[in-house]
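Undergrad: Okay, sequence plus prediction incoming.
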Amino acid sequence: MSIGTEWDGPQVPVSGDASHAATSALASAAYRDSAMDDIKKADNEWHQSTVKGGRIALLKPNLGEAFSRAVVARMLAPGRKPLIQSFGSEPQFVVEHCLAANNIRRERDNRLTAVTALCGVLFLPGLIVWLLVFQLRTYIAKRDDRRAGSLATALLLAVGVLAVLFLVKMPFAGFWGWYARLAVILPVVGWFWAKRICEAAAKDLRGRWDGLLSGTSVGAKVPEAVPRGPNQTAAEELRQSLARLSAEQQSNSVFYAGPKGILGMGTRWGAWQLAEDLMPADPTREIHPFRSWDVIRAIHDQLSLLERGPLNTGGFPKPSIKHWIVTPIGEKASAVSRPEGTDVEAFQVKPHAIQDICNKQQFGSGDRHYLGVQWTLWDGQLVITMLITVTVLHQTLRIEVTGHALGPVNPLFTSKPEAPTKEVSKSLKPWETRTIKLPLVGTDEVVRLAARAPLTWYPPLLNWLGGSLALPEPFGLRHAWADQPWRHRFMADDALRAATPVLRVVHSAAIRVLEDNGVNTEKFGARSSFLSGNVQDPTPRKADLYDA
C-alpha cells in the first residue's frame, strides 16, 4: 500500500489548470527532499529566509519537511500575525498540500517509530553506538576536503568489521551474550526494514512533486479539516483557519513598504503624474463642485472596458479592477496590522469608508486610496498592477498612475525531481566515466529519518535539536520568493505595454469628468499628450528609490 493514498476527505482543486502554475510550483516545495539550505537560493534582495541551525546534524530536516511545517505554522496557527496577499496564486492550495505532505510523513514516521522501538530502544546500547558512528560519518562528510566522502565510507566499513569481530569473539556468555549480539544485529535489521518504509514514502512524495509541476491531477486530501462530529474541535479550528486564510487573501487592504513597493504586488517601476490647476472653462461661471471619488468612479467605469478594442487582435484579457486601501509601513517592518473597527468586515474595508478615504485622506498621515487594475499572466508567473490615485490640494488636481510588477517564482520551485546518480570511472577504461543510479533513499537518509521519527511527536524539541526554517516577514507566499520580471523579455514587454493604454484611459475618463463640471481642460489635455509620449519610454526604473 502506498503511503498517503487511502485517506478519506475532500479533494482540493487540482493543478491541471494552467493558471495554477505558480501555485503548483510553490506547493511542490512541500514534497521536496533537497537540503533545507537551498531555500536561501530562492530569496530575493528584499525578503530573506532564516535557516535556524540545530544541535545535532543527524536530525536536520530537509527542505520539504522544514517548508511544510513552517508554512502550516505561520499561516494556520491560532493568533498568527496578518499575512500578505498572494496575488497570482492560491495560498490555501499551497497550505493544503503542506498539510498533505505532513500527513504522509507522519504516517511514515509512525511506522519508523515502531521499528525504532522494536529494533532500537529495546537494544539501546547498540543503537547509541550505531547513531554515534553515523553522526561522526555525517560530520566527516560535511568537510570540504575531497577525501571526506572516502573517509566517511571507510569509517562505516571499519565499524562494520569491528562489529563482525565482536560477534565472533563475544566477551559475554549467557543472557548478556545473546543480548549483546542482538544489540549489534537488530539495529542493522531495523535499518533494512526502515529503508523499505522510507522508499515507499519517498516515491509517493516525489510522485506528487513531479505531478504538480507536470500539470497532472494531484490533489491534497486533508481529512482532518472536515469535522465529522460536534466534538471534533481540532478539525473545526483547522477548517476555520483555512476559511480565514481565504478571506484574508481577498482583503482590499495592502501595505506600502518604501523601496520594497506594495507588498504582494512588487516594486514600483514607473510613475506618471498629471497635475494642473482647476480653472473654470467660462470665466463668468464657477466650477460645478465635484469630489475625487467622482473622478475615480468614472475612471473605474472606463477601465472595465479595457478588454474591448476596435480590432479583433486578442489584446487585454479581462482585468481585475479593485479599490485598495494602502497603509504605509517601514521598509524594515517585521509585521503588519490590518485595519480594524466598524468600517472593516471580513478583512474588507467597507465601500463608504473607501469613499471617505478617497475624498479626505490626501495629505498627512493615514491610509490612502488607490484604484487598481491588475492582470495575472504567464500561468500566474507575472502579476501586473497599475494603480491610480486622484488628489485635490488647493486648486491643483493631481492624477497619478503607477506601475507595479511581480515576477515569476524562483526557479528553485520549478525544478522537477531527478533520480540520484553518480559518475564513476570504468573499470577497464579509467579515463572514461559512466553514470550509475543510486538508491532513492541512501543509507544516511534512512538513519536520519529513523532518528527523527520518535521526536516528531513533539516538534519544538525536534526543531531545537535539528533546526528549522523561519519564513521572511511580513510573510506572503507569492512575493517572498518572486524574481524580477525584467530579465524575461516577453514578461518585461507585457508590463511595459500595459502602461500606455491604461494611462490614456485614465486621462480621457478624468478629462471628461472635468469638462462635465465646467473645468478648463486645455492644460490637462496638453499635459496628457506629453505623458502619452513619455510613457512609451521602454525603460523600467526603480521609482521608489529617491535620490535625495
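TA: Great, that's in hand.
Undergrad: C-alpha from now on. contacts and neighbour counts both.
TA: Will do.
Undergrad: Where do the helices of the stretch 1-150 of the chain begin and end?
TA: 21-28, 39-42, 63-76, 91-119, 124-141, 148-168 (DSSP state H, counting those that start in this stretch).
Undergrad: I'd like to know which of the ones you listed lies nearest to Arg504.
TA: Within the helices of the stretch 1-150 of the chain, the stretch nearest Arg504 is helix 21-28; the backing value is 31.0 Å (Cα to Cα).
Undergrad: Can you list the helices and strands that that closest one packs against?
TA: Where contact means 3 or more Cα pairs under 8 Å, 6 or more residues apart in numbering; DSSP states H and E, helix 21-28 is packed against helix 91-119, helix 174-214.
Undergrad: adding another structure so you can compare the two:
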Amino acid sequence: MTDGFDFSPGAQVPLTGIDGETAATQALASAAYRDTPVEDLVKINDAASVSKPRISLFQPNLGEAFSRAVQVRMLGGGRKEVVQSFGIEPQTVVEHCLAANRIRQERDTRLTVVMAVCGLLFLPGVLVWLGAFQLRRSLGKLKANGNRAGVLAGAVLAVAVGFTVLLAIVPPFSGFWREYFRVVMVVPVIGWFLARRICERTAKDLRDRWSDLAGGSGVGAKIPEAVPRNPNQTKAENLRQNLAKLSAEQNSNVVFYAGPKGILGMGSRWASWQMAEELTPREDLKEINPFRSWDVVRAIHDRLKMLERTPIHTGGFPRPAIRHWVVVPISEGAGAISRPTGTEVEGYTVKDFEIQRICNTQQFGKGNRHYLGIQFVLWDGNLVITLMVTVTVLHQTLRVEVTGHALGPINGLFSGKPSPRTKTVAKSVRFWETKTVNLPLIGSDEVVRLAARAPLTWFPPVLDHLGGTLKLPEPFGLRHTWADKPWAHRFMADDALRAATPVLRAVHAAAIQVMDENGVDVSRFTSRSLSLSGQVQEVTPKKADVYDA
C-alpha cells in the first residue's frame, strides 16, 4: 500500500458490541435489516433519492437498498472521502450492512436453486406467473394512489389460477408435451411453497436482529469474509483494509465548513460569541511581552480540561472530548470533500506541528483555519454538542470567538421496532364486529419478489439497473445525513444551551490569564467577557450562519 496506512498487525476480527456501541449506532445499524419501503428514507431527507425501477418486481426494500448503498459508498473500489460521524461508530454500521447482505445472499443461494429446478425447467409457467404478479403489483400501486384498481388486481390472479387449472385438465398437444403442459403451471406453485419457507426463516432472523438493535441489546455483526485466511484471498484483504481506512477517516482531525450547513458532521452553527479588544500594555509597562495565538489556545485547552470538576456534588459535565481541528472551507452545494495531503498529513490526520503553524499564521486570507473544539456526546450518541474556539490577532486586536454547533438525534424512523403483520376481518358469527388476526411474516407477493430477484443478486449491476438504487446525499456521512434538529426535544435543547455558558467563561478566563501574564491591560477584555456572559444566557438559539439579524 502507498497511501500511508500501516496494516502490519495482519488480519483482525472486526469487533462489535463493545465500546462505542451506542443507541444511535444501533438505530442506524438496524436499517440494514428492515423490510419496510425504501421511500421512507427519502421522506426524512429529500437530498437522498431512489431511482425509478424499470421493473417494479425487482425493486429493493429499505434494508436491501440501504445495505447495498452504504457498502458501495463506504467500501467500494471508487469510494470518495466520507464525513466523520460524531456520536456513532460508522464501522459498526457498515459491518451490520455487510452482515445483512451476507444473510440475504445465503437466502438467495437457496432461492436460486429453487428457481433453477422449479423455474428454469418450467420457464413458460414461471414467466406467466411473474407477469401476473408484476401486473398485480402495478395495479396495486394504482390502488394506493386512489384509483379503483383493487378488483382488477384480484382478477389477475384469478385468471392465472384458472389458466393453471385449465392446462392441468385439458392440456394441449399430446405425448410428452401433453404431460409437460399439464404441470408447467403447477410446478412453479410448488416452488413458491418451498421459497416461502426459505424466505420466512430468513425474515425471522432479520427481524430478530432488527428488534434487538432497535431495542438496544447490541447484537454483533458476523462478517467472516473480512478476515483473510491466506495471502491469496485478495477480496477479503481489500475489505479489511477498507474497514481500516474507514476507521482512520473517522479519527481524522480535519472537518469541513459548508456555509449555512455549518461544519459537516457537527451541525449548523446556532450561536457565536466574540471578544475582540485592543492589545495595550498596562500603565506600569511600556509594551507587552510578545506571545502568539498558540499560547492562548494552549491555555484554553488546559482550562477546558477542568470543566468536569465542580465545587459542589451535583454531577456536572461528563468528560468531554477536546481536540484541535483543521477546518477546510467548502461551498454549500459541494458534492464531495477532499482531505489535505502531503508530508504534514499522516493517515488523514494533520500533524501537530502543522496545526500549530496554521493557528499562528493562517488567520486572514486563503487557507485552512485552526479551531479548538470541545465536544459532548450525550443521550447515547443522539445529541452531539460541539463548541469551537478560534483565536486570531490582527494588528493590535486580539479576537477570541466561540461558536456553538449542535447535531440532533437520529430520525425516529431508525428507532422503530418491527411490528407484526396483521389484518382486520369480520367475526364469523357476530359479523358486525371485527377482530385482528396475525398474517405470515412474508406475503405471497414478497415471496415472488425475493425469488425473482435471487438469480440476479449474482449480477448486482443488472439488478440495480432493473430494480433501481438508493442514491445517498453528498458529501455523505452516516450520522449527519439522518439527523434531526435538537431544538424539538426539550431536554436536548436545554443541554445545548446550558453547555455554552461555562465553556465561554472558561475560554475567556484562560485567554485573559495569558494576556495578564504578558503585561496586557485586560480591563476591556474583562468588561467584554462579563457582557458576553450575560448574553449567552438568552433562552433561544440563533441562526448564526444565516446572518438574518
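TA: Yep, it's here. The shown structure was predicted, so the numbers you read here are calculated from the model rather than taken from an experiment.
Undergrad: quick revisit: how about a markdown table for the helices and strands packed on helix 21-28 of the first structure, with distance to Arg478 of the first structure added?
TA: Formatted as a markdown table, these follow (distance: least, Cα to Cα, whole Å):
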| stretch | distance to Arg478 of the first structure |
| --- | --- |
| helix 91-119 | 8 |
| helix 174-214 | 16 |
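Undergrad: Mean neighbour count, those: which tops it?
TA: Ranked by mean neighbour count under mean count of other Cα atoms under 10 Å, these are led by helix 91-119, which reaches a mean of 22.
Undergrad: hmm, back to that, so which of the helices of the stretch 1-150 of the first structure comes closest to Ala480 of the first structure?
TA: In terms of Cα to Cα, the element of the helices of the stretch 1-150 of the first structure nearest to Ala480 of the first structure is helix 39-42, at 8.7 Å.
Undergrad: matching residues in the second structure for that closest one?
TA: Under TM-score structural alignment, helix 39-42 of the first structure corresponds to residues 41-44 of the second structure.
Undergrad: Pull the residues that contact the matching stretch.
TA: For stretch 41-44 of the second structure, the surrounding residues in contact (Cα atoms under 8 Å, 6 or more residues apart in numbering) are Ala48, Ser49, Val50, Leu62, Asn411, Trp482.
Undergrad: go again using 7 Å as the cut-off
TA: Ala48, Ser49 (Cα atoms under 7 Å, 6 or more residues apart in numbering).
Undergrad: That one vs the first structure - mean distance after superposition?
TA: Averaged over the aligned pairs, stretch 41-44 of the second structure sits 1.7 Å from the first structure after superposition, using mean Cα distance after the TM-score superposition for the first structure.
Undergrad: how distant is that stretch from the center of its chain?
TA: The chain centre lies 13 Å from the centre of stretch 41-44 of the second structure; the measure is Cα atoms, centre = their mean, to the nearest Å.
Undergrad: sorry, back to before: indicate which one of the helices and strands packed on helix 21-28 of the first structure is closest to Gln348 of the first structure.
TA: helix 91-119 (17.9 Å).
Undergrad: could you pull out the strands for the second structure?
TA: All strands of the second structure, identified by DSSP state E, fall at 49-50, 254-257, 269-278, 321-329, 345-346, 349-350, 369-378, 383-394, 397-407, 422-426, 434-438, 470-471.
Undergrad: The first structure: matching residues for the fourth one?
TA: Taking TM-score structural alignment as the measure, the first structure aligns residues 320-328 with strand 321-329 of the second structure.
Undergrad: in that stretch, what counts as buried?
TA: Neighbour-count burial for stretch 320-328 of the first structure flags Ile321, His323, Trp324, Ile325, Val326, Thr327, Pro328 (criterion: 16 or more other Cα atoms under 10 Å).
Undergrad: Same question for stretch 33-51 of the first structure.
TA: Across stretch 33-51 of the first structure, burial judged by 16+ other Cα under 10 Å covers Asp33, Met36, Asp37, Ile39, Ala42, Asp43, Asn44, His47, Gln48, Ser49, Val51.
Undergrad: Widest-spaced pair of these?
TA: Asp33 and His47, at 22.9 Å, using Cα to Cα across the buried residues of stretch 33-51 of the first structure.
Undergrad: mean deviation of the match of strand 321-329 of the second structure from the second structure?
TA: Compared with the second structure after the fit, stretch 320-328 of the first structure shows a mean deviation of 0.3 Å (mean Cα distance after the TM-score superposition for the first structure).
Undergrad: For Ala18 of the first structure, find the nearest of the helices and strands packed on helix 21-28 of the first structure.
TA: Distance to Ala18 of the first structure, taken as Cα to Cα, is lowest for helix 174-214 among these, at 10.1 Å.
Undergrad: now the angle from the closest one to helix 91-119?
TA: Relative orientation of helix 174-214 of the first structure versus helix 91-119 (axes from the mean of the first three to the mean of the last three Cα atoms, to 10 degrees): 160 degrees.
Undergrad: Compute the inter-axis angle for helix 174-214 of the first structure and helix 21-28.
TA: 180 degrees.
Undergrad: Just give me how far helix 174-214 of the first structure sits from the chain centre.
TA: On Cα atoms, centre = their mean, the centre of helix 174-214 of the first structure falls 32 Å from that of its chain.
Undergrad: What's the average distance for that helix when superposed on the second structure?
TA: Looks like 0.7 Å for helix 174-214 of the first structure (mean Cα distance after the TM-score superposition for the first structure).
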